[in-house]
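Enquirer: Kindly generate the corresponding structure for this input.
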Amino acid sequence: MAEPDGTSTDRVPASCTLPTVEQPVRLAEFDELFATAVRSVHRAAPSRLRLELAPDPEVAARVADLMVRESGCCSFFAFTLSMADHRLRCDVTVPTERVRVLDALTARALTGGNRG
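Expert: The predicted structure is shown next:
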């Protein structure tokens, strides 16, 4: 079911090209990341989310892989992965018209992938 802005009620945007059957699997990947690797969640701006992650090479690789695959189906996401001062960060930016998608992603991150 889509909302007026083209976003589905579970916050998967209608413009997402990931096959519907694969969307729950991708969402579970994000949830697993949020539950196991996210140390803090900060909404830096309405269109930008910052996740501080466990500074581990395996986490960095997992995040990078997920970013590449997510950008392939939802090209409006801009991801930046950085490491400085023993802090691993992932910044997620969206255009203004996609803020509701980022709102949903932020909510999931804040609740540890809705496992909390």
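
Enquirer: okay, CA-based contacts and neighbour counts for the rest of this
Expert: Fine.

Enquirer: hey, which helix is longest across the protein?
Expert: helix 57-73 (DSSP state H).

Enquirer: what's next to the helix or strand that that helix is followed by, contact-wise?
Expert: Using DSSP states H and E, the next helix or strand after helix 57-73 towards the C-terminus is strand 78-84. Outside of strand 78-84, the residues within contact range by C-alpha atoms under 8 Å, 6 or more residues apart in numbering are 55, 60, 64, 67, 71, 88-94.

Enquirer: Also this sequence, please, to line up against the first:
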Amino acid sequence: MRAPRMRQQVMLENPGPPVVDPVTGNERPGPPIATPSRAYLEQRSLYAQQEYQASQSTATTDFILLVPAGTPLTMDSTVIDEAGARYVVVGHPAERRARLNGGRVRYIAAWLRLVSDLQGVS
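Expert: Below you'll find the predicted structure:
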């Protein structure tokens, strides 16, 4: 199976190296490291709409993301699309290998989740 063409641009935010808090001396997450990447991003399903309060509901949508081999994508990454929507990675991204050519990694696939606030939508 051929990988779809990766024509979209996304930004991957990964946690930066820990830094020491000067006041407490404890380690805390450092600033995120942003990496631009070309990608294939496709919606898979709008699988749940839940009402948490009478005036607010949310929709959870799943997406599939494909990025080139060697892209720093982990389960701790945040993916930001061209419109600024932020997606969380669900589970571990998987390397997809070619069946020929010694099984080299062709691309990385990940399942993403987008949670949208539908407050005020009628």
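
Enquirer: TM-score for the pair, please.
Expert: The TM-score (TM-score structural alignment, normalised by the length of structure 1) is 0.36; 56 aligned residues with a C-alpha RMSD of 3.1 Å.

Enquirer: related to what we said a few turns ago, could the contacts of strand 78-84 of structure 1 be laid out in a markdown table, adding neighbour count and distance to L33 of structure 1?
Expert: Below are these laid out as a markdown table (neighbours: other C-alpha atoms under 10 Å; distance: C-alpha to C-alpha, whole Å):
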| residue | neighbour count | distance to L33 of structure 1 |
| --- | --- | --- |
| P55 | 18 | 13 |
| A60 | 20 | 11 |
| A64 | 16 | 12 |
| M67 | 18 | 12 |
| S71 | 14 | 17 |
| L88 | 20 | 13 |
| R89 | 23 | 13 |
| C90 | 21 | 12 |
| D91 | 17 | 14 |
| V92 | 21 | 14 |
| T93 | 21 | 18 |
| V94 | 19 | 20 |
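
Enquirer: ok, of these, which one's closest to F30 of structure 1?
Expert: Comparing these against F30 of structure 1 with C-alpha to C-alpha places M67 closest, at 10.1 Å.

Enquirer: From G72 of structure 1, how far out is the residue nearest to the closest one when sequence neighbours are not counted?
Expert: Of all residues not flanking M67 of structure 1 in the chain, F79 sits nearest, at 6.5 Å (C-alpha to C-alpha, 6 or more residues apart in numbering). In this structure, F79 of structure 1 and G72 of structure 1 are 12 Å apart, going by C-alpha to C-alpha, to the nearest Å.
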